[in-house]
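Peer 1: give me a 3D structure for the following:
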Amino acid sequence: MTFSMTGFAALEHPLENATLVLELRAVNSRYLDVHFKLDDALRAFEPAIRELIAANLSRGKIECKVNLMQRKQTNLAPQLDEPLMQQLAAMQTKALAFFPQSRQLSVADILRWPGVVLNDDLSQTSLIVDVKKLVQLGLQDLSASRAREGEKLKALILDRLAQIETLVAKVKPLLPALNKEYQAKLENKLQETLKTIDQDRIAQELVLFAQRIDVDEELSRLTAHVSEVKRILNSDAPAGKRLDFLMQELNREANTLGSKSVSVLTTQVSMELKVLIEQMREQIQNVE
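Peer 2: Predicted coordinates:
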């Protein structure tokens, strides 16, 4: 299946006295690039969330936003983490020994310090389980979104491939006649210009030139590359980088076809091929 690197997912997960809110956004990128916007109470879970994302996605710039929103007030008085406050006091004492003119921590500073105010209703052990479950569901929704977008990209690419095959099928049967016609024109011009030259030598040069302008090999490689693109689109492995390489190869063959062209028809076909290849290349930049 072909996956796009663009997608979006948004989910909520209710807790006893709060709600977890998740947003996942994905855009195209050469590598997997994950950025987090986490609630202060959830920052410790970043490594676990990153591991989940890396296990499910291989490319793309991912923005993961997780918020913890309190839904109602609890009747229990807030608790303070006394060991953490002791550590803060010890650190402040050491710091003031080096910087005696510095301002001491206020009560407001201490209460705002992450982890100082405890919430008995939200156990860290159960919270990480809920967060991981929510992220996993969000990744499933994101993958479904990327799959839908990927199918649209696949359909567009297959349409361009069909047009390329039509162009190749149109020009390939005409090549022998076109080359023969051009060879006859060239022979006439040479005979008019070089009437004293050996006719056998002219015939040999014409055969060599005909070989240089023969594009049958380029058309065969174009057909082979088209078949390989179709095979990759139907595989389950990430396809973006391989498809990008094949677009370069297709463009190379189209350029060679244009440089060897001896007729207006093959020149037009070369230009149309390059337009179609460029359209595919632009879309493939968004394929995972």
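Peer 1: please count neighbours and contacts with C-alpha atoms only from this point.
Peer 2: Will do.
Peer 1: report all helices and strands that the helix or strand containing residue 163 contacts.
Peer 2: Assigned by DSSP states H and E, residue 163 belongs to helix 124-171. The elements that helix 124-171 packs onto, with contact taken as 3 or more Cα pairs under 8 Å, 6 or more residues apart in numbering; DSSP states H and E, are strand 7-14, strand 18-27, helix 46-56, helix 216-233, helix 264-284.
Peer 1: redo those as TSV? Include mean neighbour count and distance to residue 245.
Peer 2: TSV is the format used below for the helices and strands packed on helix 124-171 (neighbours: other Cα atoms under 10 Å; distance: least, Cα to Cα, whole Å):
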stretch	mean neighbour count	distance to residue 245
strand 7-14	17	24
strand 18-27	19	21
helix 46-56	14	24
helix 216-233	17	10
helix 264-284	18	10
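Peer 1: nearest to residue 192, out of the ones you listed?
Peer 2: Nearest to residue 192, of all the helices and strands packed on helix 124-171, is helix 264-284, at 24.5 Å by Cα to Cα.
Peer 1: pull the distance from the helix holding residue 163 to the chain's centre.
Peer 2: With Cα atoms, centre = their mean, to the nearest Å as the basis, helix 124-171 stands 10 Å off its chain's centre.
Peer 1: I have a second one here; can you model it like the first so I can compare?
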Amino acid sequence: MPVYSMTGYASAQLSGAREPAAESRSPASQARLGVEIRSVNSRFLDLSFRLSEDLRQHEPALRELLQSRLKRGKVEVRAGVEAAGNEGLPEPGLRQLQRLAALQDMVIGWLPQARPLGVADVLRMASAEAGSGDWSQELMQLARQALKDLLGAREREGARLVEMLRGHLKQLRDLAAQARPLVPQLVEQQRNRFLERWREAMNAGQQAGGAVAPEAAQDRALTEATAFAIRIDVAEELTRLAAHLDEIERLLDKGGEVGKRLDFLIQELHREANTLGSKSAALELTRISVDMKVLVEQMREQVQNIE
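Peer 2: Predicted structure coming up:
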């Protein structure tokens, strides 16, 4: 199953004749129906509609269609009807103009202060009348086509995000592999330092006439070495990090609605990288922790776009 992004765009248009086209003198009788769907990331499915007045009654059907295929994302749907032909400008017919003139005279007769119709008013009314009619079948057909194209765009974007995430997973595994041998080396170095301090304590004790017991100094050195080894041991963090990486890989292979689970695992990766840095006893381990956190943050931005 593919992984879908929540980001995408699709549009579809359809032209056709609509009544009262018989009153028009030219291709102004043609009307064009357009549907656009845009989506961006969101925690939940958030639908909004921008429909022209004559299409608003179809919002429930459009909402049901989108909810059947989309699970997450902020989705905006725009749909409207406009006159086509003559570069998008309607051409009113003679009977249209006569009727508008008669209506204007009647209104002014009752309301002398009313403003006369302008050219823009006439063109707007002619455009609305040219686009009127029953577009229900065509609207749902275009909506299904736009939704199919949107899903295709979201699938392509999702594939790109998966590829980037797999690249980051490989880099994190490489960094973890670099960190593993560093801890035993640090423990051995610190153990040698503690033994050196023990020998110094022995020499100081002999010069002071045996004031320091060899056994006590040695026990103190071993205790400090053990405490240091426990304090800087990151084997558990690296094991959990590897488990999280395996689970992310599994989810990417599985596909489907994995965005929320991936987001949780990214938080866990960030926690392990932070702990790794807090236990760092060497500059190299600190650098690895910083590089891990940079990669995890990049993954977080990408995962937030996955459905």
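Peer 1: and the angle from the helix holding residue 163 of structure 1 to helix 46-56?
Peer 2: Angle of helix 124-171 of structure 1 versus helix 46-56, following axes from the mean of the first three to the mean of the last three Cα atoms, to 10 degrees, is 30 degrees.
Peer 1: average offset of stretch 142-151 of structure 1 relative to structure 2?
Peer 2: Following the fit onto structure 2, the mean deviation recorded for stretch 142-151 of structure 1 is 1.0 Å by mean Cα distance after the TM-score superposition for structure 1.
Peer 1: which residues touch that stretch?
Peer 2: Stretch 142-151 of structure 1 has contacts (Cα atoms under 8 Å, 6 or more residues apart in numbering) with 1-9, 24-25, 287.
Peer 1: would you turn those residues into CSV with distance to residue 60 of structure 1?
Peer 2: Converted to CSV, those look like this (distance: Cα to Cα, whole Å):
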residue, distance to residue 60 of structure 1
1, 17
2, 14
3, 11
4, 9
5, 5
6, 8
7, 10
8, 12
9, 15
24, 12
25, 10
287, 9
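Peer 1: and those residues, which is closest to residue 125 of structure 1?
Peer 2: Taking Cα to Cα as the measure, residue 125 of structure 1 lies nearest residue 24 of those, at 23.3 Å.
Peer 1: for residue 261 of structure 1, see how far away the closest one is.
Peer 2: Plainly put, residue 24 of structure 1 is 50 Å away from residue 261 of structure 1 if you go by Cα to Cα, to the nearest Å.
Peer 1: same question, residue 137 of structure 1
Peer 2: Computed as Cα to Cα, the residue 137 of structure 1 to residue 261 of structure 1 distance reads 55 Å.
Peer 1: if you count surrounding residues, which of the two has more?
Peer 2: In this view residue 137 of structure 1 and residue 261 are compared by other Cα atoms under 10 Å, and residue 261 has more residues nearby, 20 against 16.
Peer 1: which SS state does the more buried one fall under?
Peer 2: Following DSSP: H, G, I helix; E, B strand; the rest coil, the label given to residue 261 of structure 1 is coil.
Peer 1: what lines up with residue 66 of structure 1 in structure 2?
Peer 2: Using TM-score structural alignment, the equivalent of residue 66 of structure 1 in structure 2 is residue 79.
Peer 1: surely that match forms part of a helix?
Peer 2: No: counting by three-state DSSP, one finds residue 79 of structure 2 to be strand, located in no helix.
Peer 1: residues in contact with the residue lying closest to it once chain neighbours are set aside?
Peer 2: In this structure, residue 79 of structure 2 finds its nearest non-sequential neighbour in residue 35, 4.4 Å apart by Cα to Cα, 6 or more residues apart in numbering. With contacts defined as Cα under 8 Å, 6+ apart, the neighbours of residue 35 of structure 2 are 11-13, 77-80, 139, 142-143, 146.
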